[in-house]
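Asker: Have a look; sequence and predicted model below, questions after that.
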Amino acid sequence: MKKLIPSYIRVPLIFAVVMAGMEYFIDSGDKPAFIEYPMVALFLGVFLFLLIAIEIVVSAVDKVTYHLLTDEQKKQLEEAQSMSFADSKFMKMLTRSKDIDQEDDVMLDHDYDGIKELDNVLPPWWVGLFYACVVFAIIYLIRFHVMGDYTQAEEFVAEMEQSDKQVQEYLKNAPDLMDKDKVTLLTDAPAIAEGKKIFESNCVACHRPDAGGAIGPNLTDKFWILGGGIKNVFNTISEGGRSGKGMVPWKESLKPTEIQKVASYVLSLQGSNPKDGKPAEGDEWVEEGAAPSTEATTEVVETVVDSTKTE
């Protein structure tokens, strides 16, 4: 049987709509849902298979049904299928147009050099849209120009304030937007454990499993080449070490939250003093606001001279 949309268009279209709907309703983060959740991919595969199977079955049923029709029924079916959408009842209802053999009913009397004019009515959809615009204009006039409701400038300011609030809420729950200025030291055990895993996967080749230093410097002492503290360590891991002879930038491989965790883990190793640790490199780092280290005071012995003593 004739269908408005061919099967080679209908099947991909239905499949795309279902797939888009699943991507919209399933929260899969940065990855597509069919990659993050294998069951979604399985469902889509089964759904596509069923769509193709249904099309094959329907096509087979149409062919069998057509061969069961009489010659007269086949002729009626072919006439019905040959009718275009423009000649359909739905299209005539939308346009209220007249067929060519009915043009005499709307033909005007005047004639311009053999050119005659038809007095066709306006399409109902156009007339309805026009009246809807008139009603909208009246309501708009009364609301904004008579009643004095909010202006466009006030609406813009309100929307911008709402957008700023949404951005701030998003930033609160989007730690991967973290940078050197916003990073904080993590001390909870789960974060330190995750940082340790990242360190063991990426850093032990240069710093040893105990962070005592190999090609790279010792990370357990108080001396740092590019500065200590969470902000400097985070920035060094993210941007890399000294040009030409330092660590490569890890920002292309690790997320900001992962860099924060591994930096926090490194700082948790301070003072662990691993065996055969590499000698200190760089300058001693003292956190701002930290009390200076106390040094042993040298005892000053004053010599008292007795001016009354005679030798």
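Answerer: Yep, that arrived.
Asker: all contacts plus neighbour counts: C-alpha atoms, from now on.
Answerer: Fine.
Asker: so Lys116 sits in a helix?
Answerer: No. Assessed with DSSP: H, G, I helix; E, B strand; the rest coil, Lys116 is strand; it does not lie in a helix.
Asker: Please tell me I have it right and it contacts Asp104.
Answerer: No. Using CA atoms under 8 Å, Lys116 is not in contact with Asp104; the gap is 10.7 Å.
Asker: can you give me the helices for the stretch 201-311 of the chain?
Answerer: 204-207, 229-239, 256-268 (DSSP state H, counting those that start in this stretch).
Asker: let's bring in a second one:
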Amino acid sequence: MKKYSLAIVLVLFVFCVPLVFTEIANSYKEPFNILDNPLPSLVLTVFSLVLITLAWVLVMALKKVELLQNEKDGVTPEVASSSFMTWWRQLMQKWTKSKSMEQESEIVLDHNYDGIRELDNTLPPWWVYMFYASILFAIVYLVRFEVFDGDTPEMEYKKAVAEARASLEKYKETATDLIDASTVTLLTDEKDLKRGKAVFNLNCAACHLADGGGSIGPNLTDEYWILGGGIKNVYTTISEGGRDGKGMISWKNTLKPQDMAKVASYVLSLQGTTPATAKKAEGDLWKEE
């Protein structure tokens, strides 16, 4: 059962590694730039080492199971001198320089404290190489950030924020759902005005009449405006509503931003027209700057 459990864990790990690494790499603009973004490369290296270790553990486990089964059955298997396990042992010996228990007498020191002896083990080559690699990394880091004035994390953050804001502003220029009073523009396309007229007749004509002459609401065809004329002011009035207590309601929770922009443009297209029953002018005379 343990054999199958280990195999299942290994298979899941193999499938999860690409997904995790892809997610991490996608969060960086240049994921394989080791100087600026060392994390993806570090994660890939660690995952690779873990994968190799798991594979080795699996091979050792299967080999152990096989040996136990042969011992139980009384079978003495022939060991090939050039087998994978022999190569692996030689590799591990080369990278660890470890001594077997039978060879410990060769490296035992004279130190003796209550029968406790000390072994003069050499540093494992893998540890020595990692130590040298850390020194090399420190030198590269020093040159990168102290000599050539590389971007600090704070500078990288500010640049990333500036790029994000620029991308957001560019997106807002084309995203109709993000129209607001500061970005709305006057629409003159016949299709947009036709849509604005339909929305106006459905929601606004009850108070302003279909021709904009005004009833409960003010006349929309003259040059006088209570809350200011122009596309931005008209859009704001539609979105936020009129005067407190006696103005029209806010439509921002009912109409989409693009529809409010089209209604505002249609309302301004009524300027200068002659309604059937024009209501008396209200507000102040508006002139575009």
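Answerer: Looks like it arrived, so ask away. Source: prediction; values computed, not measured.
Asker: before we move on, back to that, can you put the helices of the stretch 201-311 of the first structure in TSV and add mean neighbour count and distance to Gly216 of the first structure?
Answerer: Written out in TSV, the entries for those read as follows (neighbours: other CA atoms under 10 Å; distance: least, CA to CA, whole Å):
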stretch	mean neighbour count	distance to Gly216 of the first structure
helix 204-207	18	5
helix 229-239	21	12
helix 256-268	24	13
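Asker: thinking Leu269 of the first structure is in contact with Lys222, fair?
Answerer: No. Look at Leu269 of the first structure against Lys222 with CA under 8 Å: they stay out of range, at 10.6 Å.
Asker: between these two, what contacts are shared?
Answerer: Applying CA atoms under 8 Å, 6 or more residues apart in numbering, one finds that no residue jointly contacts Leu269 of the first structure and Lys222.
Asker: returning to what we had before: nearest to Ile9 of the first structure among the helices of the stretch 201-311 of the first structure would be which one?
Answerer: Of all the helices of the stretch 201-311 of the first structure, helix 256-268 sits nearest to Ile9 of the first structure, with 44.2 Å by CA to CA.
Asker: from the chain's centre, how far out does the closest one sit?
Answerer: The offset between the C-alpha centroid of helix 256-268 of the first structure and the centroid of the whole chain comes to 25 Å, using CA atoms, centre = their mean, to the nearest Å.
Asker: For Ala191 of the first structure, which non-adjacent residue is closest in space?
Answerer: Using CA to CA, 6 or more residues apart in numbering and skipping the chain neighbours, the partner closest in space to Ala191 of the first structure is Lys261 (5.8 Å).
Asker: roughly how far apart are the one you found and Thr220 of the first structure?
Answerer: Spatial separation of Lys261 of the first structure from Thr220 of the first structure under the definition CA to CA, to the nearest Å is 16 Å.
Asker: Equivalent analysis for Ser163 of the first structure, please.
Answerer: Shown here: Ser163 of the first structure relative to Thr220 of the first structure, a distance of 45 Å by CA to CA.
Asker: Which one of the two is surrounded by more residues?
Answerer: Neighbours per residue, other CA atoms under 10 Å: of Ser163 of the first structure and Thr220, the larger number sits with Thr220, 23 against 12.
Asker: Count the neighbours of the residue nearest to that one when sequence neighbours are not counted for me.
Answerer: The spatial neighbour of Thr220 of the first structure that comes closest, neighbours along the chain excluded (CA to CA, 6+ apart), is Gln270 at 4.4 Å. With neighbours defined by other CA under 10 Å, the count for Gln270 of the first structure comes to 13.
Asker: hang on, isn't Gln270 of the first structure packed against Phe223?
Answerer: No. With contacts counted by CA under 8 Å, Gln270 of the first structure stays clear of Phe223, the gap being 10.1 Å.
Asker: any residues in contact with both of these two?
Answerer: Between them, Gln270 of the first structure and Phe223 share no contacting residue under CA under 8 Å, 6+ apart.
Asker: How many residues are close by Val17 of the first structure?
Answerer: Applying other CA under 10 Å, we find 11 residues neighbouring Val17 of the first structure.
Asker: where does it land in three-state SS?
Answerer: Going by three-state DSSP, the state assigned to Val17 of the first structure is helix.
Asker: ok, now how distant is it from Leu141 of the first structure?
Answerer: In this structure, Val17 of the first structure lies at 40 Å from Leu141 of the first structure, with CA to CA as the measure.
Asker: and stretch 52-61 of the second structure, which stretch of the first structure?
Answerer: With the alignment judged by TM-score structural alignment, no segment of the first structure is matched to stretch 52-61 of the second structure.
Asker: That stretch: which residues count as buried?
Answerer: Leu54, Leu58 (16 or more other CA atoms under 10 Å).
Asker: Check the gap between the residue lying closest to Ala210 of the second structure once chain neighbours are set aside and Asp211 of the second structure for me.
Answerer: Setting aside the residues directly before and after it, Ala210 of the second structure is nearest to Asn201 in space (CA to CA, 6+ apart), at 5.8 Å. Computed with CA to CA, the distance linking Asn201 of the second structure and Asp211 of the second structure is 9 Å.
Asker: Compare those two (neighbour count), which wins?
Answerer: When neighbours are counted by other CA under 10 Å, Asp211 comes out ahead of the other of Asn201 of the second structure and Asp211, with 20 against 16.
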